[in-house]
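In: sequence and predicted structure, then a few things I'm wondering about:
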Amino acid sequence: MEATPIIELRGASKYFGSVIALEDISMGVRAGEVMCLLGDNGAGKSTLIKILSGVHRPDRGTVLVEGEEVDFASPRDAIDRGIATVYQDLAMIPLMGISRNFFLGREPTKGRGPFRRFDVKFADRVTREELDKIGIKVRDTSQPVATLSGGERQSVAIARAIYFGAKVLILDEPTSALGVKQASIVLRYIARAREQGIAVIFISHNVYHAYAIGDRFTVLNHGRSEGTFEKGEISIQELEKLMAGGAELERLEAELQGTGASGPGASTDEAGV
């Protein structure tokens, strides 16, 4: 019997006036699995993750957490159920220290009353331990987070979410602005999160990054699902074709081939003059 998804959408639709952002989308992710949500710009990926993270409510359909129907009124409701979203901007302050960023909004304190203050030693120790786990060595946890590479910053944001009890990690294009080496840092840490039993939703338009780490793939196209596929039943080329709108590309190719003879560079003989 298949395990119950940690988070699941059933028949979810979202409209903004006459614009169909999502139409009848069903998908879910289980513990210890990486579900890749793929699609080109405007496919509906951002709207879907905003529903899962409590920013939007679906106009139709349901959201379930561990088999229980939920109605997230705000992102805080999703966070309280262990749904953590790491956006592209990472919600970090570049000139602030690494440990300060790690505990941003959840600062550990010591002392009482007017003597209450940020517990620097505790924050530094925990930050160093958590970064060590993912293979990031820092000399000084008070150094600005801007001094880290893009891949390291992404990994710090993921480590922070896991430390604070995430059951589901929703990662919004975490490798989009990274080179191969930096992207590999992030993908390795996603693999470690999976090994810890965390459910991961990896949003991307880079099919190669997704295929390297994904267990299952849901492809969106103009707000509608092209299907959900296990890794063993679809090739990277087939995924790429679905994402790009294969039928549209084939029509365009046929159109260009059909009009090529009379294009701007055609000779008068070719144009029938």
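Out: Noted; the coordinates are in hand.

In: CA only for contacts and neighbour counts going forward, please
Out: OK.

In: end-to-end on stretch 187-205?
Out: 15 Å (C-alpha to C-alpha, to the nearest Å).

In: also stretch 161-181?
Out: End-to-end span of stretch 161-181 (C-alpha to C-alpha): 23 Å.

In: what residues does that stretch touch?
Out: Outside stretch 161-181, the residues that touch it by C-alpha atoms under 8 Å, 6 or more residues apart in numbering are 6-7, 31, 49, 79, 82-88, 130, 150-151, 154, 158, 182-183, 186, 193, 198-206, 209.

In: write the PyMOL selection for whichever of these are buried.
Out: Buried residues within the contacts of stretch 161-181, by 16 or more other C-alpha atoms under 10 Å, are selected in PyMOL with:
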select buried, resi 6+7+31+49+79+82+83+84+85+86+130+150+151+154+158+182+183+186+193+198+199+200+201+202+203+204+205+206+209
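
In: which element is the closest residue to S155 other than its chain neighbours on?
Out: Leaving aside its chain neighbours, S155 sits nearest to V186 (5.8 Å; criterion: C-alpha to C-alpha, 6 or more residues apart in numbering). Using DSSP states H and E, V186 sits within helix 180-195.

In: that helix: which residues count as buried?
Out: Residues 182-187, 189-191, 193-194 are the ones in helix 180-195 that count as buried (16+ other C-alpha under 10 Å).

In: and G42, how many residues sit next to it?
Out: G42 is flanked by 13 other residues according to other C-alpha atoms under 10 Å.

In: right, and it touches H222 too?
Out: Yes: with contact defined as C-alpha atoms under 8 Å, G42 reaches H222; the gap is 6.3 Å.

In: sitting in helices, which of the contacts of stretch 161-181 do you find?
Out: With DSSP state H as the criterion, helices contain 49, 79, 130, 150-151, 154, 158, 182-183, 186, 193, 209 from among these.

In: adding distance to E66, write the residues you listed out as TSV.
Out: Output for the ones in helices among the contacts of stretch 161-181, formatted as TSV (distance: C-alpha to C-alpha, whole Å):
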residue	distance to E66
I49	17
I79	14
E130	27
G150	33
G151	31
Q154	27
I158	22
Q182	33
A183	31
V186	27
A193	18
H209	28
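
In: please report the distance of Y189 from S13.
Out: Per C-alpha to C-alpha, Y189 is found 32 Å from S13.

In: ok, and here's another one to check against it:
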Amino acid sequence: MTATVDQDVEEVPSGGKVPLVELKNVGKMYGNITALKDISLRVHAGEVTGILGDNGAGKSTLIKIIAGYHPPSEGELLVDGQPARLASPKDALAKGIATVYQNLAVVPLMPVWRNFFLGQEIRKKSFPFSLDSNAMRATTLTELSKMGIDLPDVDVPIGSLSGGQRQCVAIARAVFFGARVLILDEPTAALGVKQSGVVLKYISAAKEAGFGVVFITHNPHHAHLVGDHFVLLNRGRQKLDCKYDDITLEHLTQEMAGGDELEALSHELRGKGA
């Protein structure tokens, strides 16, 4: 990946950098149901923030707030240190926040280049209603090459690519259309070991290029491989917030698995088997 993010950002009094995205005591209510409560986190340029949690932990709700689908019910969302109200994903993308969802929102039978520009097609200046297919093919090849994806034929249906390759095409697309913050929704959930490794390499490459990456996952091993900062959600609450140097994989896995609850269950099951 050769694309880079401008690192000349404002310094904060503490000596650190202003986060690309910051949440302060954010909560979300759906009627009488509390989906999130008191969530605070920072997404910095050149870092991967791992958001972990089991099903129902609040990860999807958190994505929707940062991506502009839903406003928070309480708390504050800041972009580049300034309060922001995101009314739609288009608003979020205008501020450099792009989300790559697990289902990728691709059309499997369409060629790679058509999916790359889906909804944002390039049209010929002389014929506004005619697609400039040559320009889109060339751009797709160039942008995938920047990501290190060797795909000589972008006319193949995107459904014929491996899961890892499709994820990387989606990431390259988000970068091309102006993302500085990449929100990746369970990108390795449906992949095998080898393809997961491909995606993790590109997440690491995005970090090295200066992008802020939000890596949503329920896999602590994958998060620990590329993450710089970890936030663990449990039933809409923030259970853990720490940096890579402050936690081991074993501890992260234990916290993710339930810690004391898992140990109690283990004793109970052993007792029944005795």
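Out: It's in. Predicted model, so just to flag it, every value in this text is computed and none were measured.

In: counterpart of the residue nearest to S155 of the first structure over in the second structure?
Out: Aligned counterpart of V186 of the first structure in the second structure: V199 (TM-score structural alignment).

In: surely that match is in contact with Q167?
Out: Yes: counting by C-alpha under 8 Å, V199 of the second structure touches Q167, with 6.9 Å between them.

In: translate I83 of the first structure into the numbering of the second structure.
Out: Using TM-score structural alignment, I83 of the first structure pairs with I97 in the second structure.

In: what do you get for K110 of the first structure?
Out: Using TM-score structural alignment, the equivalent of K110 of the first structure in the second structure is K124.

In: for its match, which non-adjacent residue is closest in space?
Out: Using C-alpha to C-alpha, 6+ apart and skipping the chain neighbours, the partner closest in space to K124 of the second structure is D132 (5.2 Å).

In: show me the contacts for that neighbour.
Out: Contacts of D132 of the second structure (C-alpha under 8 Å, 6+ apart): 121-124.

In: looking at the residues you listed, which is nearest S40 of the second structure?
Out: E121 (37.1 Å; C-alpha to C-alpha).

In: so how far is S196 of the second structure from the closest one?
Out: To S196 of the second structure, E121 of the second structure is 30 Å away according to C-alpha to C-alpha.

In: could you do E186 of the second structure as well?
Out: Applying C-alpha to C-alpha to E186 of the second structure and S196 of the second structure gives a distance of 11 Å.

In: which parts of the first structure are strands?
Out: 7-16, 19-29, 34-38, 60-65, 68-70, 83-86, 109-110, 117-118, 168-172, 199-204, 216-221, 224-230 (DSSP state E).

In: now the ones you listed as a markdown table including distance to L252 of the first structure?
Out: What follows is those, written out as a markdown table (distance: least, C-alpha to C-alpha, whole Å):
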| stretch | distance to L252 of the first structure |
| --- | --- |
| strand 7-16 | 29 |
| strand 19-29 | 24 |
| strand 34-38 | 22 |
| strand 60-65 | 34 |
| strand 68-70 | 43 |
| strand 83-86 | 37 |
| strand 109-110 | 61 |
| strand 117-118 | 60 |
| strand 168-172 | 30 |
| strand 199-204 | 25 |
| strand 216-221 | 17 |
| strand 224-230 | 20 |
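
In: among these, which is nearest S99 of the first structure?
Out: Among these, the nearest to S99 of the first structure by C-alpha to C-alpha is strand 117-118 (11.0 Å).

In: next, the mean deviation of the closest one compared to the second structure.
Out: Following the fit onto the second structure, the mean deviation recorded for strand 117-118 of the first structure is 0.9 Å by mean C-alpha distance after the TM-score superposition for the first structure.

In: can you tell me what sits against that strand?
Out: Defining contact as C-alpha under 8 Å, 6+ apart, one finds that strand 117-118 of the first structure is touched by 107-111.

In: over to stretch 19-31 of the second structure?
Out: Here stretch 19-31 of the second structure has contacts from 34-45, 61, 72-81, 181, 212, using C-alpha under 8 Å, 6+ apart.

In: quick one, the helix holding V186 of the first structure and strand 168-172 angle?
Out: Angle, helix 180-195 of the first structure to strand 168-172, by axes from the mean of the first three to the mean of the last three C-alpha atoms, to 10 degrees: 160 degrees.

In: give me the mean distance between helix 180-195 of the first structure and the second structure.
Out: Compared with the second structure after the fit, helix 180-195 of the first structure shows a mean deviation of 1.0 Å (mean C-alpha distance after the TM-score superposition for the first structure).

In: tell me, how many residues neighbour the equivalent of G54 of the first structure over in the second structure?
Out: With TM-score structural alignment as the criterion, the equivalent of G54 of the first structure in the second structure is G68. Look at G68 of the second structure: counted by other C-alpha under 10 Å, it has 21 neighbours.

In: just checking, G68 of the second structure touches S88?
Out: Yes: look at G68 of the second structure against S88 with C-alpha under 8 Å: they come within range, at 4.5 Å.

In: which position in the first structure pairs with D153 of the second structure?
Out: Aligned counterpart of D153 of the second structure in the first structure: D140 (TM-score structural alignment).

In: right, so the strands of the first structure: which one is the most enclosed?
Out: Per residue and on average, the most neighbours among these fall to strand 34-38, with a mean of 27 (mean count of other C-alpha atoms under 10 Å).

In: in the second structure, what residues pair with that strand?
Out: Counting by TM-score structural alignment, strand 34-38 of the first structure falls onto residues 48-52 of the second structure.

In: what lines up with C242 of the second structure in the first structure?
Out: In the first structure, C242 of the second structure lines up with F229, judged by TM-score structural alignment.

In: correct me, but that match touches T218?
Out: Yes: F229 of the first structure lies in contact with T218 (C-alpha under 8 Å); the separation is 6.5 Å.

In: the equivalent of A161 of the first structure over in the second structure: how many residues sit nearby?
Out: Applying TM-score structural alignment, one finds that A161 of the first structure aligns to A174 in the second structure. A174 of the second structure: 22 surrounding residues under other C-alpha under 10 Å.

In: for G58 of the second structure, which non-adjacent residue is closest in space?
Out: Nearest to G58 of the second structure is G236, by C-alpha to C-alpha, 6+ apart, at 4.8 Å.
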